[in-house]
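>>> Dropping the sequence and predicted coords here.
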Amino acid sequence: MKAASQSAVFGRRKEPHTVIIARGNEIRHFTVRPWAAAAAGSALAAVAIGYLLATSYLVLRDDLIGAATARQARMQHAYEDRISALRAQVDRITSRQLLDQQLMETKVSELLERQSQLSQRNGRLGPILDKAAASETAEPVPAGKTDERAEISATPGLPLAYAAADATAVRPFSFWSTRSAEPDDESRADRADKLFVAINKSLRSIEDDQAQRIDALADNAYQTAGAITDALEGAGLPVAADFGKSGVGGPLVTLDNPMAFDSKVKELDEALDTLDRLKKEARKLPLANPAAGRSISSTFGVRTDPLIGTPALHSGMDFRAPYGSPARATAAGTVTKAGWNGGYGRMVEIDHGGGFTTRYAHLSKTLVAPDQKVVVGDEVGEVGSSGRSTGPHLHYEVRRDGEALDPLRFIKTGKKLGQYL
């Protein structure tokens, strides 16, 4: 009953699978259980799958190994390319840094050379500017500008600028040699370059100011010498210098040429020499007023003689002055006479060289002696009425080689040249 119930499925009997094996007269049979069949099928399937997998592995192994090898080669090539690119970048940065360093060193050398030139110019300009100041030809320095000598003497004080340049420009090179960060280094290089440009501009400004100052001093010296020459020639007085009368010419020398500065300095020196020579010659002439502030009572030329009332030549000019007023020398010279001289009364005569002499007559007292040296403005006597005179006054004469000249012409010329002498 139990076996029959197990074989019945939905009321039908399920017969087990029976395998019959016949061999000759021998017949064998055995029953195959379902689980045994499933196990055998699974084993066969596993063997088949394993065989297929092994076969596939053996077939595809070479392809897999080749693919892995190719991938590794590609990765190696990529790393090598990256390393080459980095090396090339490092070489470019190093080369650029070396070029920048050479450029900075060149700029520093140029600035040092220009500083040396300015220092040499200071040594050359110092005596000439002192000479110009002594001649009182230097123009007033405009407000907001320093004096040229102050600028030149301050020129050697550029080490502060150079120190700034060194701190900003040269020092980054030590960082460039150990670092490859470009943005910060480029900003340092830009700042250094701007600083060099500013220093160069400052030096150029100083050089231009020097050139302009030299030109202004030379022009002023030439103009002053021309004014002195014109005034002396206009008054008919002798001028030994041939100022402005010779031809001009010469090769063109541009302002950027190093010879330009030397040429300007030489021109200024020549202009100052010419001016000094003219001033010395002009100072030898009796151009001052012997009785400044006193009115003229009688001029040079023909007049009615105050004693006899007939026309006569008045060889000098008379200054109305009270008794005891000073009579002053009108130029430097040597006293040749000091004492009584006929109608002149007490008289002082001074030799100024070049054939020029002056006489101071009708004095109440003489204050100098023969062979005594005097300079312009020295008191040589006191006004009086000695000799042929009608009252206290100063009789003043100017003579050249013994010939009497109009003193008023000299006095007027002296007034014109007073600002220059």
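Great, that's in hand.
>>> only C-alpha atoms for contact and neighbour calcs from this point on.
Fine.
>>> Would you mind pulling up the elements that the lengthiest strand in the chain packs against?
Selection of the longest strand in the chain by residue count, based on DSSP state E, yields strand 356-366. Secondary-structure packing of strand 356-366 (3 or more C-alpha pairs under 8 Å, 6 or more residues apart in numbering; DSSP states H and E): strand 346-353, strand 379-383, strand 393-400.
>>> Rebuild those as TSV, extending it with distance to Phe410 and mean neighbour count.
Output for the helices and strands packed on strand 356-366, formatted as TSV (distance: least, C-alpha to C-alpha, whole Å; neighbours: other C-alpha atoms under 10 Å):
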stretch	distance to Phe410	mean neighbour count
strand 346-353	14	24
strand 379-383	19	24
strand 393-400	9	25
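>>> In addition, the following structure is provided for comparison:
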Amino acid sequence: MTGRHQTLDPSDPIFISYRQNDGTAITAELAWILRTAGIPVWRDRDDLPPGDTEERLEQAIAAGISGGILVVTPDVVNSRVVRMVEAPHLIELHQRHQNFVLGIANSVQNVESRTDYDAPDRLLARRPGQLSGVDQNPATREGLKALTRGLVWHRVASLRERVENREQTFNLSLQTRNTPQVYDRTGAELDIRLRPSGHERLPNAEGLHDLKDTIGLLPDAVTRSGAHRLCIRGGGHLSVGFAVGAALPSSRVGKMVVIDQKGVDWESQSESNLHDMTKVQILDEGKNQSAIPLGRPSVAIYIDLLPQRSDTAFSRFLEESRDFIVAWRHISNLDNSLIDPKDAGRIASEIAAHIRAISNENNNAQTHILLRCPFPLALLVGRLTNTLRCVVYEWDDSDPIEPGGDYRARYVPTLKVRASASDGAIEEVLI
């Protein structure tokens, strides 16, 4: 099997080897963290076709992998496939190929209830110390995040030459609605995929927590690659697009292009600005003198850029938030036609300027952002909100849970976003 894998593509997936009996939960959590950070994953339950275990592994290896993770649990000692097939093969690839990355997620503890760092050699039938140089982390949430961080940095370093040869362009693929599989990868530097949601409209809450824990890696990943330009392809929930844009502010990455599902470019500008020949208008605005905010004041802005007005959910939001929203603004394009992607950068710049203005006019208020716009604009607006505190919403028209409830569409608070936050642009998951 080894001889069939002679070349390595750093954008290929990571293979996860584990014992199903006691390693399934750890592997599932690790796989989602990796996918959300942008690293495709080979995992038997998700990606390998039916058939004999060893044959399925060979198919995965033949398709190409860039690294492997050994999930070491107490019962892995009883897995012939892990000990005799997967682990030896992954270790050999790591030894033979400088760019083949290998990591260990270790759930085994010693008598002092601490991670037993000697367990991988012992349980996998390796000589003592053979795996001492492999990046090894405990199989806790923090340990899995640390393991993911190291894999992202390794991936980006391995792709620097490719980025340079592509006119210093970093390619990022983003999807929040697809069911992630290894076959969904695009060959981009990072392929961000979130857990699929069982809700018709709203994103998966656990997937948003994964994104909160990994989104802080994005700006450093782009700058470490040497890129001067960022190209994003994909689609999904607008709140996620806004947050990813906020994580990649114009102060870090000068030029961003979003390519929509039709292959059309939506190109950003580098700063928020109100132009003389405006592309958007204030359709309506108001203040609420009776609001009594607790702490920092809050304002709202409805970004309504799709053809044909749809104000029901926004009207409901104003009714239900009168206790804390001190001012609001309804922004729309100048007519009811579809937006020309050529105007996207300018429109995003003007919208960001309106967001900044209503916040500044109300004592640096937190801005509640209700989006009704094409997905690329959510990204382009988000990246121009540096220093602003934002709460981003998702639109939901599902039926109320309780009989006799309000059947009107509503906006659901989803993410608290601040581009300048030290731990990443997502400060809190609200859904």
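Arrived safely, thanks for sending. Here the structure is a predicted model, which means the values were calculated and not measured.
>>> Just the TM-score for the two chains, thanks.
The TM-score (TM-score structural alignment, normalised by the length of structure 1) is 0.22; 166 aligned residues with a C-alpha RMSD of 7.8 Å.
>>> after the longest strand of structure 1, next one along is what?
Per DSSP states H and E, strand 356-366 of structure 1 leads on to strand 373-374 as the next helix or strand towards the C-terminus.
>>> Could you give the number of residues near Ala63 of structure 2?
Look at Ala63 of structure 2: counted by other C-alpha atoms under 10 Å, it has 12 neighbours.
>>> Next one: it from Trp42 of structure 2, what distance?
Computed with C-alpha to C-alpha, to the nearest Å, the distance linking Ala63 of structure 2 and Trp42 of structure 2 is 10 Å.
>>> ok, now Asp396 of structure 2?
For Asp396 of structure 2, the distance to Trp42 of structure 2 - C-alpha to C-alpha - is 33 Å.
>>> between the helices and strands packed on strand 356-366 of structure 1, which gets nearest to Asp318 of structure 1?
With C-alpha to C-alpha as the measure, strand 393-400 is the member of these nearest Asp318 of structure 1 (4.6 Å).
>>> The closest one - contacts with which helices or strands?
strand 317-320, strand 356-366, strand 403-405, helix 407-417.
>>> which of Asp396 and Trp42 of structure 2 has more neighbours?
Trp42 (25 against 16).
>>> you'd agree the more buried one is up against Ala28?
No - Trp42 of structure 2 is beyond contact range of Ala28, at 11.4 Å (criterion: C-alpha atoms under 8 Å).
>>> residue contacts, Leu86 of structure 1?
Going by C-alpha atoms under 8 Å, 6 or more residues apart in numbering, Leu86 of structure 1 touches no other residue.
>>> quick one: it and Tyr79 of structure 1, what's the gap?
With distances taken as C-alpha to C-alpha, Leu86 of structure 1 is found 10 Å from Tyr79 of structure 1.
>>> How about Leu60 of structure 1?
To Tyr79 of structure 1, Leu60 of structure 1 is 29 Å away according to C-alpha to C-alpha.
>>> Could you do Ser116 of structure 1 as well?
In this view, Ser116 of structure 1 and Tyr79 of structure 1 are 55 Å apart by C-alpha to C-alpha.
>>> Whichever helix or strand Ser263 of structure 1 is part of packs against which elements?
Assigned by DSSP H and E, Ser263 of structure 1 falls within helix 258-284. Under the contact criterion of 3+ C-alpha pairs under 8 Å, 6+ apart, helix 258-284 of structure 1 touches helix 34-134, helix 182-234.
>>> what about 6 Å?
In terms of contacts (3 or more C-alpha pairs under 6 Å, 6 or more residues apart in numbering; DSSP states H and E), helix 258-284 of structure 1 is packed against helix 182-234.
>>> Just name whatever secondary elements the helix it packs on is in contact with.
Helices and strands touching helix 182-234 of structure 1, as assessed by 3+ C-alpha pairs under 6 Å, 6+ apart, comprise helix 258-284.
>>> Give me the buried positions along the helix it packs on.
Under the neighbour-count criterion of 16 or more other C-alpha atoms under 10 Å, helix 258-284 of structure 1 has 261, 264-265, 267-269, 271-276, 278-279, 282-284 buried.
>>> Just the residues contacting the following helix or strand past that helix, thanks.
Next helix or strand after helix 258-284 of structure 1 toward the C-terminus (DSSP H and E): strand 296-298. Residues outside strand 296-298 of structure 1 that contact it (C-alpha atoms under 6 Å, 6 or more residues apart in numbering): Met317, Asp318, Phe319, Arg320.
>>> any idea which of those residues is closest to Leu408 of structure 1?
When the contacts of strand 296-298 of structure 1 are compared for distance to Leu408 of structure 1 (C-alpha to C-alpha), Met317 comes out closest, at 7.7 Å.
>>> okay, now that closest one: neighbour count?
When neighbours are counted by other C-alpha under 10 Å, Met317 of structure 1 registers 19.
>>> wouldn't it be in contact with Tyr396 here?
Yes - with contact taken as C-alpha atoms under 6 Å, Met317 of structure 1 and Tyr396 are classed as touching, separated by 5.5 Å.
>>> Ser119 of structure 1 versus the spatially most central residue of structure 1, what's the distance?
The centre of structure 1 sits closest to Leu203, judged by C-alpha atoms, centre = their mean, with a distance of 2.3 Å. When distance is defined by C-alpha to C-alpha, Leu203 of structure 1 is 12 Å away from Ser119 of structure 1.
>>> Then Ser174 of structure 1?
For Ser174 of structure 1, the distance to Ser119 of structure 1 equals 31 Å [C-alpha to C-alpha].
>>> Which one's more surrounded, the two?
For Ser174 of structure 1 versus Ser119, the count of surrounding residues by other C-alpha under 10 Å is larger for Ser119: 18 against 9.
>>> Tell me who's in contact with that one.
By C-alpha under 6 Å, 6+ apart, Ser119 of structure 1 has no neighbours at all.
>>> repeat for Ile93 of structure 1
Taking C-alpha under 6 Å, 6+ apart as the test, Ile93 of structure 1 contacts no residue whatsoever.
>>> still on that earlier bit, and the helix holding Ser263 of structure 1 with helix 182-234, angle?
Counting by axes from the mean of the first three to the mean of the last three C-alpha atoms, to 10 degrees, helix 258-284 of structure 1 points 30 degrees away from the direction of helix 182-234.
>>> how many neighbours does Asn165 of structure 2 have?
9.
>>> Over to Ala157 of structure 2?
When neighbours are counted by other C-alpha under 10 Å, Ala157 of structure 2 registers 17.
>>> What helix or strand is it located in?
Short version, using DSSP H and E: Ala157 of structure 2 is in helix 141-158.
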